[in-house]
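Asks: Next comes the sequence, and after it the predicted model I'd like to discuss.
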Amino acid sequence: MNSKIKKYLLVFGLFTSFTSFNSCSLWNNFTVYYNRFYLAEKAFEDAEEEIKLNPKKTLFQFKEDKLPATANKNFDEVIKFSSKILQFNKDTKYVNKAIYMIAKSYYYKEMYNKAVRNFYELDKLKDEDLGLSTKLWIAKSEMQMRNFTTALKLIEEVKKTAVALEEDEILFQVYITEISYLIYREDFSKAISKIEELTQLDFDDDVKSAITYELGLLYITLENYEKAVNAFEIVNEGSPSFEIEVKSKIEYAKAIKHLGRNEESMELLTTLVDDTKYEQYWDVINLEIAQIELETGKPDIALEIFYSIDTGYSKNESSGIAAFMQGDILEHIYMNYDSAKFMYDKVASKKAPDEYKKEALAKSNLLKTRKEYSDLIFSSTRGYKYLIDTTLFISDSIAYAGYLARRDSAMQVENENDISQSKVKTSTRNKRPVRGTQAALKEQFKYYEDSLFTYEPKLPLISIDSVKNQISKSKYDLGNLYFSDLLVPDSAYFYYQDIIANHSDTKFYPKALYALGSYYLTLDNKEKADSLFKFVYDNHSSDPIAKIAGIRLGIDMKELSTDPALEEYHFAEILLEEEKYNAAIEKLDSVYNKFPNSQYSPKALYSIGWIYENKLSDYDTAVLYYDTLKAKFPNTDYVRDINFKLAFYHSEKKAVKDSIARVEKALQDSIFQFEKAIKDSIKADSLSQNRTIIIPDSTQSDKSILDSNSVILNGSQRTLKLEEANNNTSDSSKIIDLFEQAKELQKKEKNN
């Protein structure tokens, strides 16, 4: 062949191969882009955009918010499609970006171990475009995993590189991460210094305004309201986004209020409410207006505004805050505790910041306890009167019976009216339930009567002395609740004084005297307080409270003989207050074991049971301790407190046990009857060597013959052995299975 032709063919072949190779590579990138990468990138961008639009997310927020459902689903899609690129398309240009998106997706999903593993894998690839950003995200991931030393070291490296390469966006994110960490650690002074550094960088006005706004919030946290006001003024003089503008104005109004400029603050807030431009923020603005009204001595106006926010913006977070504030006003100003509890309970079902929800729950529990103490005082006092005068119990029982008769009559009339008004509703489920049913008890509140006997009189089953002790204990507990928790010392004084005047023969008398002394200390009346402490010390040395009274008086208590268990019990109480429940249980258990004859031994057992019941929700363990308490100290007040619920628990447990036993017996009986029926059936139709069973086919004239050893189906060589059935005729389930198989084979044979 001519050499020129050979050279031409060689060049043409190389050109064709090169073109073919490039075309293949381009085609791979093209198909991967549209089949996988495009879908992954689209889902990733949508998810990040949704996170940015989260109104609750702040600029310097350390902990990531819980992902919205849509964003979470999108990140799952990102991981799915990007993982396929890594698995099937390693030769394409999308590999590094796929790893990057997978890692960030795991980060947003708070799966930080997986995130950091993928970021480190990408970092090894030395990607020029993603390298610095990858190191930043490694630092952020380490930060979330609380590896602060590693994270801070990486942050410094990224910052130096970003400055050198003039990567302003990376540098901005570095500062955000650093400041977020400092705020999380509550190092506010350093955080402010870093923010001031950040504001020196060249950013757009809206970004600078957002940073300065956060600076103002930090100054408010430090209660430096003058600097906060200056920061918010700078924001308002700049070009902030609409959201930052209105938030800054609201915070400015709050800050100047703290500086005593109430009128100016109210004027600014009123201006904002009058402008429809700020309509979407009116609920937040009105919260501040109501707060000013409250602080300037107008609780009725404040209550009205909070109510309008609560009902008018029920889907907003401000509604939950307004409900809480209504409860606060009703509790502390009007002392309407039942209504206050209702409002606190309402917060749980509304949107509200976590701190408001937690505080509302705590306050609701306190008010519930107050109601329980009050009810117990009422019922115990009434019961005490019944024990003194049984004729009073009889007359009250007669009066209560009259009340029930009138209530039932009213229910019957209402039921008849309902039926006559609507003939359609004639089924029994639409009728008023009769007295005595659970439904009737639920509907009882619908009948009102001005009567003292809308409750059932009950004659106590304990002694008069025990009832008196129960009354004094409830009054003492209620007094302490008012004094320490509800912060209403005047109400506490009433109950302490009541015990001193009417229950001097109970063990709560010296405790009430000491508590009254503490009350006088809050009034700076040390002379009166010391006289009460001295009286307790001199006259009640056998009571543990005498030691505490002596300490109050500055007396050396080494020579005073007191119960050695007291100190350990008090330590356990401190642990309980700190919510260290397991440690408190351990300490209380040591009180019981080390001081079995101490008066604190039964109290320790009771407290352990109470913790398991009310704090750890471990009811079985609680009952174990209550049972021990009842066995060891049967005549104590603590046993009387738990007797009813202990009896109820054991009766319920026995009922469940009996029910299970009945079900098991019924099951065993059923199995026995079933097996017997099978045995009888087999016996009646016993298979013999010379006998066949004919299984008719409804569509064919052929018959399937079942002999003693096998089932033979016409047109088939298949057989079913029945030897096992012949050897063990009592195994009913196996026989039934074999017959079912025979029928199935017959059906298949027919189809063939």
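Replies: Good, I have the coordinates. In this text, all values refer to a predicted model and were calculated from it rather than measured experimentally.

Asks: going forward, measure contacts and count neighbours with C-alpha atoms only.
Replies: Noted.

Asks: after the longest helix seen in the chain comes which helix or strand?
Replies: Looking across the chain with DSSP state H, the single longest helix is helix 637-684. Next helix or strand after helix 637-684 toward the C-terminus (DSSP states H and E): strand 693-696.

Asks: Check which helices and strands that following strand is in contact with.
Replies: strand 703-706 (3 or more C-alpha pairs under 8 Å, 6 or more residues apart in numbering; DSSP states H and E).

Asks: you'd agree Y373 is up against Y476?
Replies: No. Judged on C-alpha atoms under 8 Å, Y373 makes no contact with Y476 at a distance of 9.5 Å.

Asks: Between these two, which is the more surrounded one?
Replies: Comparing Y373 with Y476 by neighbour count (other C-alpha atoms under 10 Å), the higher total belongs to Y476, at 24 against 21.

Asks: Can you spell out which helices and strands pack onto the strand or helix carrying the more buried one?
Replies: Using DSSP H and E, Y476 sits in helix 464-480. With contacts defined as 3+ C-alpha pairs under 8 Å, 6+ apart, helix 464-480 has these neighbours: helix 354-388, helix 489-502.

Asks: Give me the distance from the longest one to the chain's centre.
Replies: Think helix 354-388. 24 Å (C-alpha atoms, centre = their mean, to the nearest Å).

Asks: list the helices and strands the one helix or strand E586 maps to packs on?
Replies: Per DSSP H and E: E586 is located in helix 581-594. For helix 581-594, the elements it packs on are helix 565-577, helix 600-614, judged by 3+ C-alpha pairs under 8 Å, 6+ apart.

Asks: just checking, what packs against the shortest one?
Replies: Just to be clear, that refers to helix 565-577. Contact here means 3+ C-alpha pairs under 8 Å, 6+ apart; on that basis helix 565-577 packs against helix 581-594, helix 600-614.

Asks: Please compare the first structure with the one that follows:
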Amino acid sequence: MQKFLLITLISAFFQIYPQISEKFDFAMNAFQNQQYAQANRLFDEFFNDYKIVDELYATAKYYSAESLLKLGRKDEAAIGFEYIVNTFYWSNYRDKALYNLGLIYFSTGKYDLSRQRLKKLLNEYPESDYYGNGLYWIGESYSVENKTKEAIQFLEEAVADKRNKKFADYSLYALANAYEQIGDYDNAVKYYDQLLTYHKNSSLATSAQIRIGICYFKLKDYQSSIVELKSPRLTNLSDDMYSESIYLLATAHYRVNEYPEAEQSYQEVMEKFPSSEYYRPSKYGLAWSYFQQKKYEDAFIQFDELSAESDTIGIKSFFWKGECKRYLNKLNEANSIYKEFLEIYPNDKLAEEAKYQLGVVYFNTNNTDLAIRYLISANSSDNDLIKAKSFAMLGEIELSKRDYKAAKNYFQLVLDNVNNEKSVYNRALLGIGIAEYHLNDNKGSLKHLTQLDKSDPSFETQKLNFFLAENYFTLNNYREALNRYNYSMGNDPEINLETIYGKAYCYFNSGDYENAAIQFLDFTKKYKDDKRYSDARLRLADSYFGSKNYSAASKIYEDLFSSDALLNINPYVRYQYAQALYKSGKTMDAINEFKNIQEKFPDSEYAEVSLFTIGWIYFQQRNYSQSIAQYNNVILKYPDTKLKPVIYYSIGDAQFNQGKYDSAIVNYEKVLAQYPSSQYVFDAVNGIQYSYVAKGNPEKAISFLGEFVSKNPGLSYSDQLLFKKGEIYYSLRQYDKAKSEYKNFTSAYPNSNLIPDAYYWIGKSARNLGQGEEAIFNFDKVVNSYQSSELASASILEIGNIYRAAKNYQSAINIYDKGINQLKKSNKVPEFQYNKGMTYLEMSKYQEAYSVFEEVVMYYPETVFGDKSKFELALIDIAGGRFSNADGYLIALAENRTDELGAKSQYYLGQSLYDQKKYNDAITALVRVRTVFSRYEEWLMRSYLLSGDCYVKLNDKRNAAEMYRAVLSKYRGTPIGDEAAQKLRKVQ
């Protein structure tokens, strides 16, 4: 467009001023031929001759300024462009003049002026071809001045503007770089990646690729950084860019623990670019790569060479070469290096770290005093981490000295330090937990150890779990202790020993004697020299005893007597031995041993118990006379024995078993009279009431219970005694009196735990008296008010039976549904469902019954009611001619059950096959009734009859007659015998 206007102007000009046209033409030709100095001179001559300020004049002014710009005379060019901008508002060159001014001012560092001119371009010429480029340069000017927020705003517009073709890749790069400067690496990667996607051949592509790798590195996405920095795009790089990219690649490998790859890349930088700024950082990275691979000698060589200089890397390397020696366990050399470091760099921030490491070295060489001196010195550091590490090590030292209070204080100082390294904090949590355990502060110990377990369960796993277990054991939480002991086995042999011992006692104290025996046996096999060996052997014997392996127990007790003189005279061990003898069937040996205990240890707590146990043994043998004599012998030898209540009660039991009820009552009453607070009073009262009942005088038993309760109203079991009055009447089938007593009980003890039982038995008594409504009322009370009682479920079943007996089937179904819905946790729910199905059968509603039985089978397959439901389903299927279904159910039941249900199922399988006219198969099925279920007479006899019927169908009258005779021989004169006789007459 501009060229067209220029031609038009020149044509007009030639017509008016032919004499001046030659100068303008020469100037333009010179400009077009890039003869900018000549062009500028000719334009000046043109201006001298041509004074009309029009478009032609403006055109000449623009190209004159352009010529100066091409010659690098920017200030003069700027004057010309400014003249155009400020004079020729109508000129077609004004937008380009504004754009050139923006570039000139940018190149000379006048960024504010640059932006003014470029923004004027944007505001006044929004359709200009230079609009997009203007956005880019404004953004760049802000970037140069670190005004990143403003830069991003204009660069994002530049990227979005389609007219910005010339600087599209530069805009993307500048925008990505701006985001990188503010730490928004995700957006930086986004725009660098767009550059690579849409401008693959840009001169900025390689740099963008490297920057993406750097951004991923900054994002700690080291794997992605590695991928980008290993891209095949990174070719033909300058030495600086190549060395930087390889260095970053090496460092990314290092960060993801790919130390061999890091080693290789660091070496590449060092070999190819020995003069690069990345040489020493690469050498330092190489040293660390060796160190992380535990190549401490190689790491030392690199650190040592680097330490020759005193720059930052050199100072750090000096310290770390000492660490290499420490890790090589060359502690004297490490010591020397740390001390030399302190002499050369006493004020360096690593000096305190060196002091700390000297403390560690002295600690590891058992020079505790020097260790403490250096560690305390390290505490003067301003570095919180050094302080924390020093305090933690001091805590470890105090733990080793068993000064647990001091250890706890040091570890607490570490925990109070907020700027901690995780490993140091973990060390302090573990240390303070161990210290608190030894200080008997189990709750505090558990608090800290549990905190460590939640935050880092892999830290010192064996020790952590062991001390958690020890705390739980001390608090008698054996289940959790066992759980922790199970994770306490590891590389520390001392902890392994303690773990086995602790596990053994956990099982022992929990009453799991079988597992206790396994652990104690393991301990005695592995640790025969341990001071607790005899104790473990004793507990092994006790564990065998507890797990009823009495023979093994008695054998170990005998071994202990011969191997340990102290245990041989230990009355507890002798008593356990005597018990083991008895339990293993060596009764006389046991009695002799019990006598021996009393004779050898007459003043021990086991002496009286041993004599009593002899009486108990005679009682178990039903030798009641000797038992009574032995019980009396205990009182004779120990008149003040605390066993008197149980002795009198036991004598009473022996006399009861002899049928000497009056004598029994006398001894039971001694318990009541002389020891009213004894735990045997309740049993003695029971003994008295049973004695009266056994004498045929239940009324006396009942009156005795009433009198005793009246005299002792404060007893905790008074309600249980009064409840027995109802039980006695019910057992005697005196239901009226039983009901009355149970009702009296509910009035006397409304808060007793036996109240639901009382209402239930009132209901049972009423039902037995034919008082259905009263029975339902009391059963309903149990269901509605005591749903947590097991009798709530029993009451549902009782109510259902009453309704079914009265043919009130819908009410029966309603009560079963109530049980199903309200007692969902009851184990009686399958029974409710089954009875509901049976009620539908009684109503002849077979489809509904079938659906209910199917539910029972589906949801309660392992219960007896699931199997009973299968049986009912089979009968319905037989009736409906669905023999395949029926046979499946019956075969499963007959094969899996050995009770009467199995017998019935086997019989009905024969019946099903008979109905299908499969007579031989039916006979085979019925034979199994006789071979497997012969103890169930009804089904045995029925199988004979049905087998006879099968033979009749097969026209085998001889075998048929034999089957009928088998029934007749046993059941002549009974209905089934009459049926067999009638069938026999037909085949004879």
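Replies: Received, thanks. Small disclaimer: the values here were computed from a predicted structure and weren't measured.

Asks: Once they're superposed, tell me the TM-score.
Replies: The TM-score (TM-score structural alignment, normalised by the length of structure 1) is 0.45; 419 aligned residues with a C-alpha RMSD of 5.2 Å.

Asks: that older thread, how about the helix holding Y476 of structure 1, which residues are buried there?
Replies: 464, 466-480 (16 or more other C-alpha atoms under 10 Å).

Asks: now the nearest residue to G327 of structure 1 once chain neighbours are set aside: how far from P489 of structure 1?
Replies: Nearest residue to G327 of structure 1, sequence neighbours excluded (C-alpha to C-alpha, 6 or more residues apart in numbering): A340, at 4.2 Å. For A340 of structure 1, the distance to P489 of structure 1 equals 19 Å [C-alpha to C-alpha, to the nearest Å].

Asks: cool, D123 of structure 1 as well?
Replies: Distance, D123 of structure 1 to P489 of structure 1, using C-alpha to C-alpha: 64 Å.

Asks: ok, and which of the helices and strands packed on helix 581-594 of structure 1 has the densest surroundings?
Replies: helix 600-614 (a mean of 22; mean count of other C-alpha atoms under 10 Å).

Asks: Give me the distance from the helix or strand following that helix to the chain's centre.
Replies: Going down the chain from helix 600-614 of structure 1, the next helix or strand is helix 619-632, by DSSP H and E. Centroid displacement of helix 619-632 of structure 1 relative to its chain, using C-alpha atoms, centre = their mean, is 29 Å.

Asks: Surely E77 of structure 1 is in contact with E45?
Replies: No. Counting by C-alpha under 8 Å, E77 of structure 1 does not reach E45; the two are 11.7 Å apart.

Asks: Neighbour count for these two, which is higher?
Replies: Each of E77 of structure 1 and E45 has its neighbours counted (other C-alpha under 10 Å); E77 has more, 20 against 16.

Asks: helices or strands up against the helix or strand hosting the more buried one?
Replies: Element membership for E77 of structure 1 (DSSP H and E) is helix 69-88. The criterion is 3+ C-alpha pairs under 8 Å, 6+ apart, and the helices and strands that helix 69-88 of structure 1 contacts are helix 38-52, helix 95-108.

Asks: buried sites along the helix or strand just after the last one?
Replies: If I follow you right, that is helix 95-108 of structure 1. Using DSSP H and E, the next helix or strand after helix 95-108 of structure 1 towards the C-terminus is helix 112-124. For helix 112-124 of structure 1, a neighbour-count test (16+ other C-alpha under 10 Å) marks 112, 114-116, 118-119, 122-123 as buried.

Asks: okay if I get those as CSV plus distance to Y386 of structure 1?
Replies: What follows is the buried residues of helix 112-124 of structure 1, written out as CSV (distance: C-alpha to C-alpha, whole Å):
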residue, distance to Y386 of structure 1
Y112, 67
K114, 71
A115, 71
V116, 73
N118, 77
F119, 77
L122, 82
D123, 83
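
Asks: so which of the residues you listed would you say is closest to A529 of structure 1?
Replies: Distances from A529 of structure 1 to the buried residues of helix 112-124 of structure 1, taken as C-alpha to C-alpha, are shortest for Y112 (58.4 Å).

Asks: Am I right that the closest one is in contact with Q144?
Replies: Yes. With contacts counted by C-alpha under 8 Å, Y112 of structure 1 reaches Q144, the gap being 7.2 Å.

Asks: circling back to that earlier point, check the offset of the longest helix of structure 1 from the chain's centre.
Replies: Put simply, helix 637-684 of structure 1 sits 36 Å off its chain's centre (C-alpha atoms, centre = their mean).

Asks: So which other helices or strands are in contact with that helix?
Replies: Against helix 637-684 of structure 1 (3+ C-alpha pairs under 8 Å, 6+ apart) you get helix 600-614, helix 619-632, helix 732-751.

Asks: State the three-state secondary structure for E498 of structure 2.
Replies: Under the three-state scheme (DSSP: H, G, I helix; E, B strand; the rest coil), E498 of structure 2 adopts helix.

Asks: Run a quick neighbour tally on it.
Replies: E498 of structure 2 has 17 nearby residues by other C-alpha under 10 Å.

Asks: how far away is it from A334 of structure 2?
Replies: 36 Å.

Asks: Measure how buried the closest residue to P696 of structure 1 other than its chain neighbours is and give me the count.
Replies: Using C-alpha to C-alpha, 6+ apart and skipping residues adjacent in sequence, the residue nearest P696 of structure 1 is K703, 5.6 Å away. Counted with other C-alpha under 10 Å, residues neighbouring K703 of structure 1 total 16.

Asks: I figured K703 of structure 1 hits I693, correct?
Replies: No. Using C-alpha under 8 Å, K703 of structure 1 is not in contact with I693, being 9.9 Å away.

Asks: For the helix or strand where E707 of structure 2 lies, what is the distance to the chain centroid?
Replies: Assigned by DSSP H and E, E707 of structure 2 belongs to helix 698-711. Distance of helix 698-711 of structure 2 from its chain centroid, counting by C-alpha atoms, centre = their mean, is 59 Å.
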